[in-house]
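here is my input, please return the structure:
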Amino acid sequence: MEENRSEIAKTPRNALGSELARRTGTQAEDWYPVFKARYGMSIVFEELRRLYGPGKVSTQLYTCCTAVDPILTAGLTPEYGDVDRDSIMLDPHTMPVGDDTRAVMMQHTFGLMDVRSSRLLAEKTHAIPNALLIEDSAHCVTRMVRDDDGEALADISVHSFGVEKILPTRFGGAIWVNPGLAGSAPELDRRLRSRLANLPRPGKRLDCVTRMYINENRVLGRMPGGLGSRMRSWLTRVGLYEPPIANVERRGGLGYEPLRPTPWIEMTVLRSLRSLEANEGKRSASVKLLRKSLGGSTVVSIPEQVMAGEPQPLLRFPVFAASTDLAEKIIAALRSTGVYAERWYRPELFPGVENPDAYHVPHDRAHLKVTDELVAGAISIPTDLNPEQVNAVAAIIARQG
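So this is what the prediction gives:
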């Protein structure tokens, strides 16, 4: 503990921003660390509404509910478009936009970046007065889509260091504000930077529970039967456990006002960034093997952009079965061998919301055909596997045909 205190004390102010800038070829003053990425997003949407009034945010249902909660809490309305089957991002050809569009979400699902589609999203967004292109890089920390000149496409880029992300840090995030915003929307730029730069730190309780999180999960995971789950729920109720997604966040709300990370979180993220290259290298190698092993599968389909070009360091390798029953059968078989496959994102707005109407989920889903098909058959495979595990994954999937 004394060693941690000493390291925290020696960490320069905005050291995290400086490191993120170094890794992205940007400037440290454009990076703003936050306690969780969703809270940083909420500031962006709040300032859009305050400056330009109520409006809509074009986004997708194939996502986590915490990516939509900041839109709702800011008083804006999510408007859902279908996703592109090949990139799992908002389809730029059919995305809903209008004069009241305040922002368009460019989500790099599982860390998959499709430069061509991203550039088209940017072109269509920037044709709308006062609309921002917001890049959701939660699954690909420090990676940003750029134009031919190497300039970042997004007006705002959101990066997460939280649970089930690339880094093993569990908490923290960062918001990047494009310096070009000062020229195109100077008042919005000023408001955003002022708020993001002056966020308060979390109090002692949050500092304590974030430090305890990993050990709490280790202990709770070893409890027999449903005792661990019941204990986790009790600890959450009394404020001694910080869940990845709180109950309020499945009702369209957020658990806290926007906060900066604690010094301990910033130090932990900085430590983890040191091994990012090795982390991404292992994931890219796993993706390469999975592409080779599953590329000819007749049991599951793989998005075209996953198979194209150099292997990307994906957080999860997405495959899709023809039915939910088959997807669940494959997930169960993979988990039985120790490969913890996920069903991201089934249900949509994962892990599901209490009242879809509160999220403005449309009842007429004729324009969401691809979304519905992907949700039904979703299987996401970890990308931190060794070659033997990859071979086992391929064999298990093949047997389901």
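
contacts, neighbours, all on C-alpha from now
Fine.

any idea how far Glu135 lies from Ala37?
12 Å (CA to CA, to the nearest Å).

identify the contacts common to the two.
Contact criterion CA atoms under 8 Å, 6 or more residues apart in numbering; residues shared by Glu135 and Ala37: Val158.

and the stretch of helix or strand Arg232 belongs to, what's buried?
According to DSSP states H and E, Arg232 maps onto helix 227-237. The neighbour-count criterion (16 or more other CA atoms under 10 Å) identifies Gly228, Arg232 as the buried residues of helix 227-237.

packing partners for whichever helix or strand comes after that helix?
Using DSSP H and E, the helix or strand that follows helix 227-237 towards the C-terminus is helix 263-273. For helix 263-273, the elements it packs on are helix 2-10, helix 15-24, judged by 3 or more CA pairs under 8 Å, 6 or more residues apart in numbering; DSSP states H and E.

out of the ones you listed, deepest packed?
Comparing the helices and strands packed on helix 263-273 by mean neighbour count (mean count of other CA atoms under 10 Å), helix 15-24 ranks first with a mean of 18.

okay, angle between it and helix 263-273 too, please.
If you take axes from the mean of the first three to the mean of the last three CA atoms, to 10 degrees, helix 15-24 sits at 20 degrees to helix 263-273.

let's see this one next to it:
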Amino acid sequence: MILQAYTCAAVVEPLLRLGVKPVYVDIDRESFGPDPDLIAEAVTSRTRAVIVQHTFGIPVPVEEIDVDVPIIEDCAHVTPGLIDTSRSAAAFYSFEWGKPVVAGIGGSAVVHDPELADVMWEHYARYTAPPESRELMTDAEYLAFRAADRAGVVWRMRSLYRQLSGMGLVVGSYAPDPRTSAEYGWRMSQGTRSRLAARIATGRAELKRRRELTDAYEIELHRVVPGVPLKFPAVVADKQEALLAAAAAGLELSDWFATPVHPLSGVDLARAGYVAGSCPNAEWAAAHVVTLPVRAATRRDSIGRAADLLAELRPVGAHA
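Reported below is the predicted structural model:
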């Protein structure tokens, strides 16, 4: 299976569970999506499919990817319905806390290939509902997210969430062990399913506001980002310096993606099949790209403040 580096472990985990070898290709530094030419070069007789990721919600020109294997679109950073995926075999979406539509842990697939759809329905019939404890935990997390979102402090709780998920006290975004985790046999929680349609409708209604925010970022940061991104990318010389400076100034700045297969590093990254040095653009992005919020609730004045802060940091290429 071919997919880009500079991606999320949640994309790779199902492949490892199925015993499928991930083959990573490098990204384009402007779109942060896969380089179409590198995808075509990577295809061999053993390639079963290609996963195309719309990183940060920036559309990938799928029509430029010339391959004779099925294409699956990773739309986890995209509001459902915003991108036409009909030229691909299937597309999948995510609805957890960091996505454009938040309804709870879980996702959905839109399948255009009839044979693949039949196989998926056959397998889905074997899935079971999550245990009641997981249902309750997911609902509680959703309510906590909505409260934090209304208060504008979601980003301040990110570190705490990661710590709690690592301790198993909240539902994390990644399975502890994709090869053995029972989560892969569960259906979407009832709570997530019941609120999903309304949350998607809200997400679509917010697209105009999010595009206006994107336009403001483009003016301030002198960078054009097509579509309606989930987050607005910016390049910095020292990522940790930028994150610490933003936190001190009370500004939201995210580290997506911190590694070529976020958040894996060291041995875990190697176990995910990534070879250090194989995708230099992805490694460059992991070291130098930060992202700014494009949520509908983002304050317009924070965009100017963020631009001023980034301008004060050392320029890209400068040495300490």
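
give the aligned range of whichever strand or helix holds Arg38 of the first structure in the second structure.
Element membership of Arg38 of the first structure [criterion: DSSP H and E] is helix 37-52. Per TM-score structural alignment, helix 37-52 of the first structure has no counterpart in the second structure.

and that helix, how far out from the chain middle?
Helix 37-52 of the first structure sits 17 Å away from the centroid of its parent chain (CA atoms, centre = their mean, to the nearest Å).

what are the buried residues along it?
Counting neighbours by 16+ other CA under 10 Å, one finds that the buried residues in helix 37-52 of the first structure are 37-49.

let me have these in JSON lines, extended by distance to Trp31 of the first structure.
Formatted as JSON lines, the buried residues of helix 37-52 of the first structure follow (distance: CA to CA, whole Å):
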{"residue": "Ala37", "distance to Trp31 of the first structure": "12"}
{"residue": "Arg38", "distance to Trp31 of the first structure": "15"}
{"residue": "Tyr39", "distance to Trp31 of the first structure": "15"}
{"residue": "Gly40", "distance to Trp31 of the first structure": "11"}
{"residue": "Met41", "distance to Trp31 of the first structure": "13"}
{"residue": "Ser42", "distance to Trp31 of the first structure": "16"}
{"residue": "Ile43", "distance to Trp31 of the first structure": "14"}
{"residue": "Val44", "distance to Trp31 of the first structure": "14"}
{"residue": "Phe45", "distance to Trp31 of the first structure": "17"}
{"residue": "Glu46", "distance to Trp31 of the first structure": "19"}
{"residue": "Glu47", "distance to Trp31 of the first structure": "17"}
{"residue": "Leu48", "distance to Trp31 of the first structure": "19"}
{"residue": "Arg49", "distance to Trp31 of the first structure": "22"}
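
from those residues, which two are the most distant?
The two members of those with the most space between them (CA to CA) are Ala37 and Arg49, at 18.9 Å.

quick one: Phe161 of the first structure and Val269 touch, right?
Yes: in terms of CA atoms under 8 Å, Phe161 of the first structure counts as a neighbour of Val269; the distance is 7.1 Å.

now do the shared contacts for the two.
Listed as contacting both Phe161 of the first structure and Val269 by CA under 8 Å, 6+ apart are Leu167, Thr169, Gly172.

export the residues you listed as JSON lines, with columns for secondary structure and neighbour count.
Listed next are these as JSON lines, based on DSSP: H, G, I helix; E, B strand; the rest coil; neighbours: other CA atoms under 10 Å:
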{"residue": "Leu167", "secondary structure": "coil", "neighbour count": "24"}
{"residue": "Thr169", "secondary structure": "coil", "neighbour count": "23"}
{"residue": "Gly172", "secondary structure": "coil", "neighbour count": "24"}
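
which SS state does Ser108 of the second structure fall under?
Three-state call for Ser108 of the second structure (DSSP: H, G, I helix; E, B strand; the rest coil): strand.

for the aligned residue in the first structure for Ile105 of the second structure, which non-adjacent residue is closest in space?
Aligned against the first structure by TM-score structural alignment, Ile105 of the second structure finds its counterpart in Phe171. Spatial nearest neighbour of Phe171 of the first structure, excluding adjacent residues (CA to CA, 6 or more residues apart in numbering): Gly162 at 4.1 Å.

now the aligned partner of that neighbour in the second structure: how far from Pro178 of the second structure?
Correspondence of Gly162 of the first structure to the second structure, assessed by TM-score structural alignment: Glu96. To Pro178 of the second structure, Glu96 of the second structure is 18 Å away according to CA to CA.

which position in the first structure pairs with Ala285 of the second structure?
Using TM-score structural alignment, Ala285 of the second structure pairs with Leu374 in the first structure.

so that match sits in a helix?
Yes: counting by three-state DSSP, Leu374 of the first structure is part of a helix.

give me the number of residues near it?
Neighbour count for Leu374 of the first structure, taken as other CA atoms under 10 Å: 25.

cool, Val69 of the second structure as well?
Neighbourhood size, Val69 of the second structure [other CA under 10 Å]: 14.

surely it meets Ala49?
Yes: look at Val69 of the second structure against Ala49 with CA under 8 Å: they come within range, at 5.3 Å.

what helix or strand is the spatially most central residue of the first structure on?
The centre of the first structure sits closest to Ala138, judged by CA atoms, centre = their mean, with a distance of 3.2 Å. If you go by DSSP H and E, Ala138 of the first structure is not part of any helix or strand.

what lines up with it in the second structure?
Aligned against the second structure by TM-score structural alignment, Ala138 of the first structure finds its counterpart in Ala76.

how about the contacts made by the residue nearest to the centre of the first structure?
Applying CA under 8 Å, 6+ apart, the residues near Ala138 of the first structure are Ala37, His108, Gly111, Val158, His159, Ser160, Phe161, Lys165.

in a markdown table, list the residues you listed along with distance to Asn178 of the first structure and secondary structure.
Formatted as a markdown table, those follow (distance: CA to CA, whole Å; DSSP: H, G, I helix; E, B strand; the rest coil):
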| residue | distance to Asn178 of the first structure | secondary structure |
| --- | --- | --- |
| Ala37 | 17 | helix |
| His108 | 18 | coil |
| Gly111 | 20 | helix |
| Val158 | 11 | strand |
| His159 | 14 | strand |
| Ser160 | 17 | strand |
| Phe161 | 20 | coil |
| Lys165 | 23 | coil |
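
of these, just say which sits nearest to Leu20 of the first structure.
The closest of the contacts of Ala138 of the first structure, once distances to Leu20 of the first structure are taken by CA to CA, is His159, at 10.0 Å.
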